[in-house]
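Novice: generate coordinates for the sequence data below:
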Amino acid sequence: MSVKDAKPVTCDKLLSVVRGYAPDADLESIRRAFDVAQKAHEGQLRDNGDPYITHPLAVAMILAGFRLDVSSVITALLHDTVEDTGVTQEQLRAEFGDTVSELVDGVTKLTRLELQSDRTKQAENFRKLVLAMSKDIRVLLVKLADRLHNMRTLHFVERVDRRQRIARETLDIYAPLAERIGMDRVKTELQNLSFAQIEPEVDATLRARLNYLRGQGADVIEDVRRELLRLCHDAGLKNVHVAGREKSPYSIWDKMQRRNVAFEQLSDIMAFRVIVDTREDCYMALGAVHAAYSVIAGRFKDYISTPKVNGYQSIHTGVTLRSPRNQKIEVQIRTAAMHDIAENGVAAHWAYKDGSGENTEGSPGFRRPRWVQDLLEILEASSAPDEFLENTKLELYQDQVFCFSPKGQLISLPRGATPVDFAYAVHSQIGDSCVGARVNGRLMPLRYELQNGDQVEIMTARGGAPSPSWERFVVTGKARARIRRYVAAQQRQTYLDAGRSALAKAFRQEGVDGSEKILEPVLKTLKQNSLHDLYVAVGNNSIGARDVVYATYPELRRAVRAPRMVPGLPGVLGTAGPRLMAGTSGNQKKRADGNIPLVGLGAGIAVHFAACCHPLPGDRIVGVVATGRGVTVHTKVCQTLENFAATPERFLDVDWDYDAMDRGGASTMRVGRISLIAENVSSVLATVTNTVSKYDASIVNLKIVNRQLDFMEILVDVEVRDLRHLSSVIGGLRAASGVTQADRARS
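Specialist: Next comes the predicted model:
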């Protein structure tokens, strides 16, 4: 059955599908679950005006399409009852048992949790999902089916901002999760549905180009399919199935972004899948294909001998067809069993193998995947929900490299990983105590980028500790979470000691008692949970020491003349950019000309943004202290920071105050710089300006830095709200006619 449900779903249709793959299933329990859900959701409507029960029915049908067990189907029918109706967890447990009750609880969102922002709420919801799916992966299967149906009906939601927020969350979290458990069909559909909402113009442009190519070469796919089939038969392979397909719009877009190439430069818009009987047949088919066509260098990947983390197995190769077509294609070769895992992933393990309807404890469906364990360790190490969400995204987006320990243990890491990432992947304590590494028997720096097949030996020392500088080059969420946890603990102790000393000095100067017994009654007034929190707040300048004295002894307060502040200069392109003054107390910040507020700054510190890297909200940033000039904010990947490597004490840990931005509504426009390579034609500048305008951005400066006969290099400074806005503009430029390359300028 297709993942998509073409016709309205009824309970009888659902029961018929389940009966088809599980004749002995407890269909009566499914009907009772439907009756409970229908009664609970009575009177509720979807955004398109349909009765709400159509949604849980559709979710259940999606899971039935994957041949899942009765508990999963019942959970799909009931997954919104606790959240949106008066049904309680205890009622579900009494009616359907502990398994269903726990699955429903795992899917249920934290809607009653009072949080400061949607960003934090999203992080908390995902945090609960990780905990639930670590106990039973079926929680994730139900959640993915729920999100898939919501995305299919997202166009009925009226508010554009709500549609785009849901689509962005789907693209950032749920599509990668579907990929990590091997559900390729679900991942692809989620990506394309999200992409159509987030980048509707680019999506339409790519679909138009695909339609044009389809019209130009309508017979190409069938001709190549028949040719591949003949080659396999000539090689002695009998039972062979060959299918051709086009890349999806999002997949094309993603590859254009990652490789920074134009549409015309992609070599695998057309791909062909060869399904054979056995593992040995896969390699025979590969030999036949390579013997017949020219192989594209660097395009061969053997995921059969080295499967992906999610269990995916297949051989991928890129070849060039014979003339007159000379077209580049991708060929994927796998067995039918491998194809089932590739399409359905973890869901394939939960498919009915007999009439019992439930897998046993020893079946693959109950094994906790390694990446789920990694997410749990990130959850433990991350101090805040937002940080957990950021580190988790790092863990989900992985282009892998495979390395080995000296004992031959295979460790899978994301592309760009370092020995520090390897150390944390082996064990958190090994990462914490790492002091060096040997790669293939040679001493290598800890920032060395590991390659496929490297043998890595980690050198540890008793009492070793993570270095704050590691955070600049590690790429795994697990490593970053542990490093941040250690640095935060060290920094907190430093602030605590400094705050205690500053308070003692302030009370001593006023000649009054500043003991802990005196301070405890004013903790609530100062909005601090404990004395330690108060010391830390004073130590990091969130609260002034004299403010604490005056809160404790109000009679000592006297009028203090406000310091004279020199107004910041307006932002000028090519200079250090707009200035702002950090807040005078607490987390409040004075903004000059409506600038973006920051956290991590003391009172009265002048701040300006570096022109070398043009930091934007969404960038990971760092402050550099300069005597007499305050703090200059750079992106953490700015090359200029190398000039300050010898004076690490000048670095200041700062970040954007996202909560303040959420409360403040529309963000202030800031300058981002884009580097373009475009065809040297008269219309290209008009194309650039029109594209930038389409994305609600403004060009404030444009410079042609190199002009040749057939191309030109252009630097464009645009006013955008944040990093995501800049990425959208860059994406639009990459898809624009005449633009061959667009990227963010780094210097």
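Novice: could you use CA atoms for every contact and neighbour count after this?
Specialist: Noted.
Novice: strands of the stretch 151-300 of the chain, residue ranges please.
Specialist: For the stretch 151-300 of the chain, applying DSSP state E, counting those that start in this stretch gives strands covering 241-246, 270-276, 294-295.
Novice: which of these sits most buried?
Specialist: strand 270-276 (a mean of 22; mean count of other C-alpha atoms under 10 Å).
Novice: what sits up against it?
Specialist: For strand 270-276, the surrounding residues in contact (C-alpha atoms under 8 Å, 6 or more residues apart in numbering) are 221, 225, 237, 239-247, 282, 328-336, 339.
Novice: same deal with stretch 318-328?
Specialist: Applying C-alpha under 8 Å, 6+ apart, the contact partners of stretch 318-328 are 267-268, 270, 290, 293-297, 299-300, 329-331.
Novice: buried ones only from the contacts of strand 270-276, please, as a ChimeraX command.
Specialist: In ChimeraX, this line selects whichever of the contacts of strand 270-276 come out buried by 16 or more other C-alpha atoms under 10 Å:
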select :221,225,237,240,241,242,243,244,282,328,329,330,331,332,333,334,335,336,339
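Novice: and the helices in the stretch 401-550 of the chain?
Specialist: 419-426, 428-432, 477-510, 516-519, 531-539, 545-552 (DSSP state H, counting those that start in this stretch).
Novice: for the comparison step, fold the sequence that follows:
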Amino acid sequence: MSEEATVDRLTDQLSKYLDTSRINQVRRAYYYAEQAHEGQKRRSGEPYITHPLAVAHILADLRLDHQSLMAAMLHDVIEDTGIPKDALSEQFGDPVADLVDGVSKLTQIEFRTRAEAQAENFQKMTLAMARDIRVILVKLADRLHNMRTLGPLPYEKRQRIATETLDIYAPIANRLGMHSVCTELEDLGFASLYPMRSKYISQAVNKLRGSHQEIIEEIRGRLEEKLTDKELPGRILGREKHLNSIYNKMKFKQKSFHEIMDVYAFRIITESEDDCYRILGAVHSLYKPLPGRFKDYIAMPKANGYQSLHTTLFGMHVNIEIQIRTEEMEQIANNGIAAHWMYKNDQSAVSLVNQNRVDRWVKGLMEMRERADDSLEFIEHVKVDLFPDEIYVFTPKGKILELPGGATAVDFAYAIHTDIGNACVACRINRNLASLSQTLQSGQTVEIITAPGARPNPAWLSFVVTGKARSSIRHVLKNQRKTESVELGKTLLKRSLSGFGRNLSDVSKSQTEAVVNHNQVASFDDLLSEIGLGNRMAYLVARQLVSGEESEEDKARQENISQTVVPSGRSPVTIRGTEGLLVRFANCCKPIPGDPVVGVMDTGHGMVIHSDTCSRIPDGGDPQHRLTHLKWAKDISDEFSVELRVELERQRGVIAEVANAVAVADGNIERINVEEQNAHLSIVSLVVHVNGRRHLARVMRRVRNIRAVTHISRVRY
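Specialist: Coordinates of the predicted model:
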């Protein structure tokens, strides 16, 4: 068939829903693209123009508007022919040029890796999506045709494109409710990655379908008869199981092929929402429903706008899955956001709700993009967020929120608002206090308890599942870490300057700038941050600020930054025990207020506080300070962990006595463990929370007074 005939066929297709003037604009875009791609061939040997034309056909099947179809014709012009965006704007208008530019890759930039190039291109497309959602529809149609014609490409390129499709584009199609595009992308990706598995499953499905044809027809006949008896309108369709779906169920749900295929699936399409519920009653009177297998996605639509009634029945010795929906719900189930253009004239409620859901999703993508440090982190968050399964939970005021399966109260808090997530300290699930890490279930009511000044806990990153929560937590922790490293760096620098008899305020601005330039950092705050993180020595920077010069000896010390020792004659730095992410207490000696302590700079991670007698403090022969003398503030009220070793005679109930003694002394047991025991003696390891040495002495005295206790000591490594 000639290209002219193909564009004529497209014209016939468009005439069903577009007027003549708009069809002529699409044809003009086709001829422009044909001229631009003159002489270019696809890997298969076909003229290149066959690809844009096929993409336009896919969008025409979705009944998209004329500007989307024009962009489909022109989508490779900027990238492959050197025609600039301005030329397209002049010929076809800004909206079409913006769509084409949004789909075009960043070919003019050199990337270090293919993953970085993929991430940057996806980020660029996301920005364009935020302005016009049609960008992703053109891209999905482009990807669908490329997947249909992967055959002639080299093996490695096929594998890479198929993996990218399954990781990103099929889940996006699912997120946008475009079921038909999603399932085709998944099956094509599966066939490309695992050709033999795809072939065997396909053959098994065809063989099984032939042998089950009689049962299928009998069930369909009974359903049709029931609808006729009840005078209910509805057409009954068989529902195909897709190869990728079958494979994933076999792989991840550990089901056999016959277990999956012994379920007979039908879809009943009717006229109104009311008819859906009446048909549900009719099929339940025909076959017995399986308990717990009914889902009402009409009253509570999925996050991508999908609506339908799902029920599973048991009849004729087999399970029968039935989906019941209206014609409009069927269109939205198959085409998702693309169905918005089908119903654009009447602006139906279902279509508008679907549009709002997509707008919320794109807005969430933009928030994640703003918080991510780079495009690779952004694409990681997006992949995490493309979950197929949703749960539905309620706010205390009855508003429904959709979250991915496995979501926690922290995910819920960030879904409401970023500020609520950041200030979250506790939660109630169904009015009962619960752990923030508890996995939520559909139908639960979740209430978030916040506190002013609260900050995200780094441990949250181990259990949150939404991209928004993950990116928000990381963003706050990065800013917190930066602020704390600057403050710690300033404290250490002031202390080092005092050794030279100078204050930070005495140093001139020009001298500060000279030292900043000499150390090749962007600003003085960045230099302080480097000191706070342990990447630079405060003493050396102080000496540069005082003298304006750096000796060869200083340079050698900066390069060998692990050298340690405490300089004499310096005032110690005061610590409160609540300094944040960059001041940590060593697990080996577990220092507490009252212990003589020193700070050891841990390159890139800030300061670790040890008891000054700890065996794990680094030795140092260089008299210039990686160790920092510290003193405790007087008004510390926080609790600190201490490990105790208790030797006691074995008696009934003695462990309870020890626990009671700790409680009477206002201590709190974090962990208790019996390490050794024989017929007469036991050795118990206790980790206790105390607020200082005096408190610890009180706890130890109480435990020592127990008659069965023979010895108690504090454990230091």
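Novice: could I get the TM-score for this pair?
Specialist: For this chain pair, the superposition-based TM-score is 0.71 by TM-score structural alignment, normalised by the length of structure 2; 567 aligned residues with a C-alpha RMSD of 3.9 Å.
Novice: which one of the helices of the stretch 401-550 of structure 1 lies closest to V671 of structure 1?
Specialist: Closest approach to V671 of structure 1 among these (C-alpha to C-alpha): helix 477-510, 28.8 Å.
Novice: which parts of the closest one are buried?
Specialist: Those would be 477-487, 492-493, 495-500, 502-504, 506-507, for helix 477-510 of structure 1 by 16+ other C-alpha under 10 Å.
Novice: related to what we said a few turns ago, adding distance to T153 of structure 1, write the strands of the stretch 151-300 of structure 1 out as CSV.
Specialist: Compiled in CSV, the strands of the stretch 151-300 of structure 1 are given as follows (distance: least, C-alpha to C-alpha, whole Å):
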stretch, distance to T153 of structure 1
strand 241-246, 24
strand 270-276, 29
strand 294-295, 43
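Novice: quick one, helices of the stretch 601-747 of structure 1?
Specialist: Counting by DSSP H, counting those that start in this stretch, the helices of the stretch 601-747 of structure 1 are 658-664, 684-694, 723-735.
Novice: residues touching the residue lying closest to I30 of structure 1 once chain neighbours are set aside, list them.
Specialist: In this structure, I30 of structure 1 finds its nearest non-sequential neighbour in I74, 5.6 Å apart by C-alpha to C-alpha, 6 or more residues apart in numbering. The neighbourhood of I74 of structure 1, defined by C-alpha under 8 Å, 6+ apart, consists of S29, I30, A33, F34, A60, V100.
Novice: can you classify the counterpart of I74 of structure 1 in structure 2 by secondary structure?
Specialist: By TM-score structural alignment, I74 of structure 1 lines up with M70 in structure 2. Put simply, M70 of structure 2 is helix when judged by DSSP: H, G, I helix; E, B strand; the rest coil.
Novice: got it, and A303 of structure 2?
Specialist: Three-state call for A303 of structure 2 (three-state DSSP): coil.
Novice: what's the spacing between the counterpart of it in structure 1 and Q400 of structure 1?
Specialist: When structure 1 is aligned by TM-score structural alignment, A303 of structure 2 is paired with V309. Look at V309 of structure 1 and Q400 of structure 1: by C-alpha to C-alpha, to the nearest Å, they are 9 Å apart.
Novice: find residues that contact each of these two.
Specialist: Joint contacts of V309 of structure 1 and Q400 (C-alpha under 8 Å, 6+ apart) are S412.
Novice: show me where the stretch 51-200 of structure 1 has helices.
Specialist: Secondary structure of the stretch 51-200 of structure 1 (DSSP H, counting those that start in this stretch): helices at 54-65, 70-78, 81-84, 89-96, 98-107, 118-135, 138-152, 160-169, 175-180, 184-198, 200-216.
Novice: make a markdown table out of those helices and add distance to D662 of structure 1.
Specialist: Shown next, in a markdown table, are these (distance: least, C-alpha to C-alpha, whole Å):
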| stretch | distance to D662 of structure 1 |
| --- | --- |
| helix 54-65 | 31 |
| helix 70-78 | 33 |
| helix 81-84 | 26 |
| helix 89-96 | 34 |
| helix 98-107 | 27 |
| helix 118-135 | 8 |
| helix 138-152 | 25 |
| helix 160-169 | 13 |
| helix 175-180 | 25 |
| helix 184-198 | 20 |
| helix 200-216 | 25 |
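Novice: sounds good, over and out.
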